[in-house]
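Asks: What follows is a predicted structure for the sequence shown.
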Amino acid sequence: MRYNPIARFLRIPRRLRMIYYIHWNRLKFSFCGIKFEEEMNVYNKIYVNVHPTAQVSIGHNFTFSSGAAFNPLSRNIRGCIFAEAKSNIIIGDNVGISSATLWAKESVQIGNNVKIGSDCILLDTDAHNLDYIIRRDSSRDTFTAKSTPIIIEDDVLIGTRCIILKGVTIGARSVIGSGSIVTKSIPADCIAAGNPCKVIKVISE
């Protein structure tokens, strides 16, 4: 590839893009009815779809990097916040997320001081009905899919490319290894990993 000095000159510096998107996304979140504190910093383009009857609230010092390699592990994967009718997404204080998808049909709750790695998916619904007859009717399919709340307690660390499925609670201070698929709840103070995710070590004080 040939070096193009003009293209390099016209490229917007990353720092300026960060400042632009911080302000743009605060405006965007406000229009979507999301409640957040002034310290919220969301970098780059992010997909947001919040139903008028849904509730999304975000605590202090929230940071969400969305693609553009703000987190190198995210590459150019954009993050997503998707809240269906009458659902809620509650995010605590000092939470950091990189290019993750948060999809709530019922409820996704994230505690304080939680870190969620790049390209993770938190999905509290099956997304589709498990009955193939109902799946044939697209007007009934997703609306009848089962859902159960997800709860991520304080100080949890979730590694890159994990999938957290419906009905899961991850206990405080636990660590979920990269690439894990969490189908059942994980207790507090442990390290868990795998598909399906299982406890591999208890964290001792």
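Replies: Cool, got the structure. Numbers count the residues shown, from 1 in each chain.
Asks: from here on, contacts and neighbour counts on C-alpha atoms
Replies: OK.
Asks: starting at the chain centroid, how far to the top helix by length along the chain?
Replies: In the chain, assigned by DSSP state H, the helix with the most residues is helix 14-31. In terms of C-alpha atoms, centre = their mean, to the nearest Å, the centre of helix 14-31 is found 18 Å from the chain centre.
Asks: Same check on stretch 83-95?
Replies: When distances are taken as C-alpha atoms, centre = their mean, stretch 83-95 is centred 10 Å away from the chain's centroid.
Asks: With stretch 49-68 instead?
Replies: On the basis of C-alpha atoms, centre = their mean, stretch 49-68 sits 9 Å off its chain's mean C-alpha point.
Asks: With stretch 195-205 instead?
Replies: 22 Å.
Asks: Now that stretch: buried residues?
Replies: Using 16 or more other C-alpha atoms under 10 Å as the test for burial, stretch 195-205 gives 197-198.
Asks: putting a second one here so we can go through both:
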Amino acid sequence: MRVFSIILYYLILNKLPHSTVPLVGLPCERIKEFFAKKIFKNCGNNVNIGKGARFGNGKNIIIGNNSSIGVNCKVPNNIIIGDDVMMGPNVTIYGSNHEFIRTDIPMIQQGYRSYPPIIIEDDVWIGGNSIIMPGLVLKKGTIIGAGAVVTKNFPEYSIVGGNPAKLIKSRI
């Protein structure tokens, strides 16, 4: 059932309209949520998978209640997303990166570096077109400004933005 659900998602379901489209949006989101529960390791309730979202095979994804993967977002297949997480469109979250430690052989021949799963804690808002680098933890209550490139961790309730992302202010 899992393999069938993945094939169905990438062939048909990821082309269905977003939840904001009148009349058909919400039923389409419930259909995508139903299949996400078959694909993901753990899928909460009221999950919103945006049109065109990509998540690899989804095998190790954990997503909490009332959370979303935005329109055209790309997330790794080993991410942990908490409750009440909002993700704008076109967010890219990396789960790995090229190895580049050696200088005696080309980087393309060095393979990939593994990182622990990205963790997005509860009540996080990731603005559209943001890029999240591998191995990070987005702490509870954080806001990532649109277009930010997040390369390091920040404290809870931070508002960050820019390239590379910097602390703009604390919400506390």
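Replies: Everything's here; your move. Predicted model, so just to flag it, every value in this text is computed and none were measured.
Asks: C-terminal to the longest helix of the first structure, what's the next element?
Replies: Next helix or strand after helix 14-31 of the first structure toward the C-terminus (DSSP states H and E): strand 41-43.
Asks: and the helix or strand following that next one, how far out from the chain's middle?
Replies: Per DSSP H and E, the first helix or strand lying C-terminal to strand 41-43 of the first structure is strand 47-50. Mean-position distance between strand 47-50 of the first structure and its chain equals 12 Å (C-alpha atoms, centre = their mean).
Asks: Tell me the counterpart of Ile97 of the first structure in the second structure.
Replies: Using TM-score structural alignment, the equivalent of Ile97 of the first structure in the second structure is Ile69.
Asks: Its match: neighbouring residues, count only.
Replies: By other C-alpha atoms under 10 Å, the residues close to Ile69 of the second structure number 27.
Asks: Quick check: it touching Ile49?
Replies: Yes: using C-alpha atoms under 8 Å, Ile69 of the second structure and Ile49 qualify as a contacting pair, with a distance of 5.0 Å.
Asks: Please name every helix or strand in contact with the host helix or strand of Ile97 of the first structure.
Replies: For Ile97 of the first structure, the element it lies in under DSSP H and E is strand 96-98. Here strand 96-98 of the first structure touches strand 63-65, strand 115-116, going by 3 or more C-alpha pairs under 8 Å, 6 or more residues apart in numbering; DSSP states H and E.
Asks: Superposed on the second structure, what's the mean shift for the helix or strand just after the longest one?
Replies: Going down the chain from strand 63-65 of the first structure, the next helix or strand is strand 80-83, by DSSP H and E. With the two structures superposed, strand 80-83 of the first structure lies on average 1.7 Å from its match in the second structure, counting by mean C-alpha distance after the TM-score superposition for the first structure.
Asks: mind checking how far strand 80-83 of the first structure is from the chain centre?
Replies: The answer for strand 80-83 of the first structure is 8 Å, by C-alpha atoms, centre = their mean.
Asks: And for stretch 179-197 of the first structure?
Replies: 17 Å.
Asks: got the buried residues for the longest helix of the first structure?
Replies: Buried residues in helix 14-31 of the first structure (16+ other C-alpha under 10 Å): 18, 21-22, 24-26, 29.
Asks: Work out which residue lies at the spatial centre of the second structure.
Replies: Central residue of the second structure (C-alpha atoms, centre = their mean): Val75, 4.1 Å from the mean position.
Asks: Would you agree that one is in contact with Ile93?
Replies: Yes: between Val75 of the second structure and Ile93 a contact is recorded at 4.9 Å, counting by C-alpha under 8 Å.
Asks: still on that earlier bit, which other helices and strands contact the helix or strand following the strand holding Ile97 of the first structure?
Replies: Next helix or strand after strand 96-98 of the first structure toward the C-terminus (DSSP H and E): strand 101-104. The contact analysis (3+ C-alpha pairs under 8 Å, 6+ apart) places strand 101-104 of the first structure against strand 80-83, strand 121-123.
Asks: Quick one: closest of those to Ser178 of the first structure.
Replies: Comparison of these against Ser178 of the first structure by C-alpha to C-alpha identifies strand 121-123 as nearest, at 12.0 Å.
Asks: The closest one vs the second structure, average distance?
Replies: Mean deviation for strand 121-123 of the first structure: 1.2 Å (mean C-alpha distance after the TM-score superposition for the first structure).
Asks: What range does that strand cover in the second structure?
Replies: The aligned range for strand 121-123 of the first structure is 92-94, by TM-score structural alignment.
Asks: Please apply the same query to stretch 58-65 of the first structure.
Replies: With TM-score structural alignment as the criterion, stretch 58-65 of the first structure aligns to 43-50.
Asks: Nearest residue to Ile108 of the second structure in space, please, no chain neighbours.
Replies: Leaving out its chain neighbours, the residue that sits closest to Ile108 of the second structure by C-alpha to C-alpha, 6 or more residues apart in numbering is His98, at 7.6 Å.
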